[in-house]
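> The following block contains a protein sequence and its predicted model.
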Amino acid sequence: MDIQIEYRTPYMVVYLSGEVDLHSSPSAREVILDCMKKKMPLLVDLSGVSYMDSSGVASLVEGYQAARKQSLDFALVAVAQSAMNVLKLARLDKVFPIHASLDDVV
């Protein structure tokens, strides 16, 4: 998995790519929660995700919960079909705000 962070005022954008699984999801979780400490709204771009398991989903849920506690926006952007399948299976596609592209939000 690869993680990149970009500032696109007023948002922080975390780009996840590759496999977000039991091995790599702790890194995703750490980055997402560290970004929440900056008290900025967060977008997580999943366009490059080739595989996501439940541990990856759990990392997103933790970030979403942390954002809600701080009254900050948290949304998923450009969700790859592989990740969307997992989100739909868990019915989280109804919970997370999901946008088709970064341009739709920024």
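Received the coordinates, thanks.
> from here on, contacts and neighbour counts on C-alpha atoms
OK.
> Report the next helix or strand after the helix ranked longest in the chain in sequence order.
Assignment by DSSP state H gives helix 54-69 as the longest helix of the chain. Heading C-terminal from helix 54-69, the first helix or strand you meet, by DSSP states H and E, is strand 74-77.
> Which parts of this structure are helices?
Counting by DSSP H, the helices of the chain are 25-36, 54-69, 81-89, 102-105.
> Buried ones in the second one, by neighbour count?
Neighbour-count burial for helix 54-69, counted by 16 or more other Cα atoms under 10 Å, picks out 55, 56, 57, 59, 60, 61, 63, 64, 66, 67.
> Included below, for side-by-side comparison, is a second structure:
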Amino acid sequence: MKPPPRAAAVCVAAITSQHRPNVLPLKREIDLHVSPAVTESLNAITEEKPERIVIDLSRATYIDSAGLAALILAMQKVQAFGGKFFLAGLDETMSSIFETSRLNRIFQIFPDVDAALAAI
């Protein structure tokens, strides 16, 4: 898997770790300016067709429609090959965005990464 693009450093922490494979932690604002880097990171992960991907949003402070679109497209790709796509760690602001857009009905959302990984 290739590393995330340099521009992604604004929002993407690390794609995987030895102990938590297929966990993508995002941080700060996920907006029009950084969503292309998020999309590129997600594409790199989904190319390998993992059984599951967990998006850790515990350090994200905001997501706009471009960021939501990146997550939706990635979820659709993962579901197309039979994988699972989970979101984890949404704070009150992020939860409100997903509830207002009704995307909380589309995504499987967990309180934290550990809960998402345990659900698999």
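Here it is on my side, so go on. Bear in mind the structure is a predicted one, so any value in this text is a computation, not a measurement.
> Can you give me the TM-score here?
Remark: TM-score between the superposed chains equals 0.91 [TM-score structural alignment, normalised by the length of the first structure]; 106 aligned residues with a Cα RMSD of 1.6 Å.
> re earlier: could you dump the buried residues of helix 54-69 of the first structure into TSV and include distance to residue 11 of the first structure?
TSV is the format used below for these (distance: Cα to Cα, whole Å):
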residue	distance to residue 11 of the first structure
55	25
56	22
57	21
59	19
60	17
61	18
63	14
64	15
66	16
67	13
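> Average offset of the longest helix of the first structure relative to the second structure?
Compared with the second structure after fitting, helix 54-69 of the first structure deviates on average by 0.6 Å (mean Cα distance after the TM-score superposition for the first structure).
> what does that helix rub up against?
20-22, 25-26, 28-29, 32-33, 36, 41, 73-75, 86-87, 96 (Cα atoms under 8 Å, 6 or more residues apart in numbering).
> so stretch 72-87 of the first structure corresponds to what in the second structure?
Using TM-score structural alignment, stretch 72-87 of the first structure lines up with residues 83-98 of the second structure.
> Contact partners for the equivalent of residue 62 of the second structure over in the first structure?
In the first structure, residue 62 of the second structure lines up with residue 51, judged by TM-score structural alignment. Residue 51 of the first structure makes contact with 18, 19, 20, 21, 82, 83 under the criterion Cα under 8 Å, 6+ apart.
> Tell me which residue of the second structure matches up with the second one.
Residue 19 of the first structure maps onto residue 29 of the second structure when the alignment is built from TM-score structural alignment.
> List the contacts of its match.
11, 60, 61, 62, 63.
> ok, the residues you listed in the first structure: which stay?
Counting by both residues aligned by TM-score structural alignment, their matches' Cα atoms under 8 Å, the members of these that carry over to the first structure are 60, 61, 62, 63.
> Alright, that wraps it up for me.
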